[in-house]
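What follows is a protein structure lacking sequence information:
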């Protein structure tokens, strides 16, 4: 039995425009091979983050494909160029291949939670992530449900897409909250009080950028109007230790 895969599958990982006339045929799987334990859809190498050996095929019509090519069967196992994950199979005749070259795919490691622009609430966890990623910790001491300036800082800076893009590759974000309307668990409240005392916090919002290893504050900051870029630029100006946090506008 043979299955005809819709044209869209043949367009996977194609840099040039895909011809709508092309159709990919995938031979039926061998039931005996399946029973014996065929290879899973994703290789263990991809899951483990190891380097994956693949081929880059350029077809006579200009298409560029990435995967593992079985020349005897005329079948290409398509792989995602960034992750190495299997994307399916398509039939490619040898006479339609203009050139091939070997390549290696190194799956991009998934960043730990807290190193991707998301806010943590546990200081110990933030230090662990910051140490692993060699980044400073940006701590926002806030009164989220009663402090007007805290609400403004969150709305005008922290909630903005531009700030999130800036933060995700530069700092570990930690929010230490002191709400009044929603009491915190006793253990969390005690930990937050202790951290505020450690860094001499007496008002809100107070922002500290700290070195995770030494637990020393590199910069004390607060609310400043003007949006994310101005806030970041003023925070890092004149602080050599924060040179690596300089604002770089992302291209749209």
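Yep, it's here. Keep in mind it's a predicted model, so treat the numbers as computed, not measured. Numbering: from 1, shown residues only.

C-alpha from now on. contacts and neighbour counts both.
OK.

Buried ones in the helix or strand hosting residue 166, by neighbour count?
Per DSSP states H and E: residue 166 is located in helix 161-167. Going by neighbour count (16 or more other Cα atoms under 10 Å), the buried part of helix 161-167 is 162, 163, 164, 166, 167.

Structure two is appended below for comparative analysis:
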């Protein structure tokens, strides 16, 4: 039981804070002079999305980078009824997808300025390791 509790505790610490409202994230990014990392995910059906979340987004190294440089936004599109989002959130995510992911790619990750302009995009979980993801992010954030 202690092992399970410890795992859940450390997972929650290192998972970062992900906004679900893009406008709130933009405001925070402007206030803190940070970039926005927007991730489109199918959390209960997209195997690469799940793998990317577990291997990258839930890691301590990513959390450290994100806390210093990024405001995180997740636009999730679950399929299972038990994981359905509130109607308002579904509409919000669809609006984001119309603007940033009209082709419906999953996972699809964008690095944005606080004004919403695109700096870089990543289509799929194309990196072979967490280190490559973090290295690519660092290079893009601080060229």
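Nice, thanks for sending it over. What you are looking at is a predicted structure, and each value in this text was computed from that prediction instead of being measured.

Just say helix, strand or coil for the residue most central in space within the second structure.
When the second structure is reduced to its mean C-alpha position, the nearest residue by Cα atoms, centre = their mean turns out to be residue 39, at 3.8 Å. What DSSP: H, G, I helix; E, B strand; the rest coil gives for residue 39 of the second structure is strand.

now swap in residue 44 of the second structure and tell me
Relying on three-state DSSP, one would call residue 44 of the second structure coil.

before we move on, what about residue 106 of the second structure?
Recorded secondary structure, residue 106 of the second structure: coil (three-state DSSP).

Name the nearest residue to the aligned residue in the first structure for it, ignoring sequence neighbours.
If you follow residue 106 of the second structure across to the first structure using TM-score structural alignment, you land on residue 204. In this structure, residue 204 of the first structure finds its nearest non-sequential neighbour in residue 142, 5.5 Å apart by Cα to Cα, 6 or more residues apart in numbering.

how about the one you found, what's its match in the second structure?
Using TM-score structural alignment, the equivalent of residue 142 of the first structure in the second structure is residue 41.

From residue 49 of the second structure, how far off is its match?
When distance is defined by Cα to Cα, to the nearest Å, residue 41 of the second structure is 6 Å away from residue 49 of the second structure.

One more: residue 104 of the second structure?
Distance, residue 104 of the second structure to residue 49 of the second structure, using Cα to Cα: 13 Å.

equivalent range in the second structure for the helix holding residue 166 of the first structure?
Matched against the second structure by TM-score structural alignment, helix 161-167 of the first structure falls on residues 60-66.

With the first structure overlaid, how far apart is that stretch on average?
Its aligned residues in the first structure lie a mean 1.0 Å from stretch 60-66 of the second structure after superposition (mean Cα distance after the TM-score superposition for the first structure).

element containing the equivalent of residue 131 of the second structure over in the first structure, please.
Aligning on TM-score structural alignment places residue 131 of the second structure opposite residue 229 in the first structure. Assessed by DSSP H and E, residue 229 of the first structure sits inside helix 228-236.

Mean deviation, that helix versus the second structure?
Relative to the second structure, helix 228-236 of the first structure is 2.5 Å off (mean Cα distance after the TM-score superposition for the first structure).

what's in contact with that helix?
Residues outside helix 228-236 of the first structure that contact it (Cα atoms under 8 Å, 6 or more residues apart in numbering) are 156-158, 160, 162-163, 219, 221, 223-225, 242-243, 245-247.

What is the nearest of those to residue 27 of the first structure?
Taking Cα to Cα as the measure, residue 27 of the first structure lies nearest residue 162 of those, at 47.9 Å.

To what extent is the closest residue to that closest one other than its chain neighbours buried, counted in neighbours?
Using Cα to Cα, 6+ apart and skipping residues adjacent in sequence, the residue nearest residue 162 of the first structure is residue 228, 6.6 Å away. Neighbour count of residue 228 of the first structure, defined by other Cα atoms under 10 Å: 21.

quick one, helices of the second structure?
Per DSSP state H, the second structure carries helices over the ranges 2-14, 22-32, 47-52, 60-69, 87-100, 130-141.

nearest to residue 116 of the second structure, of those helices?
With respect to residue 116 of the second structure, and counting by Cα to Cα, the nearest of the helices of the second structure is helix 22-32 at 7.5 Å.
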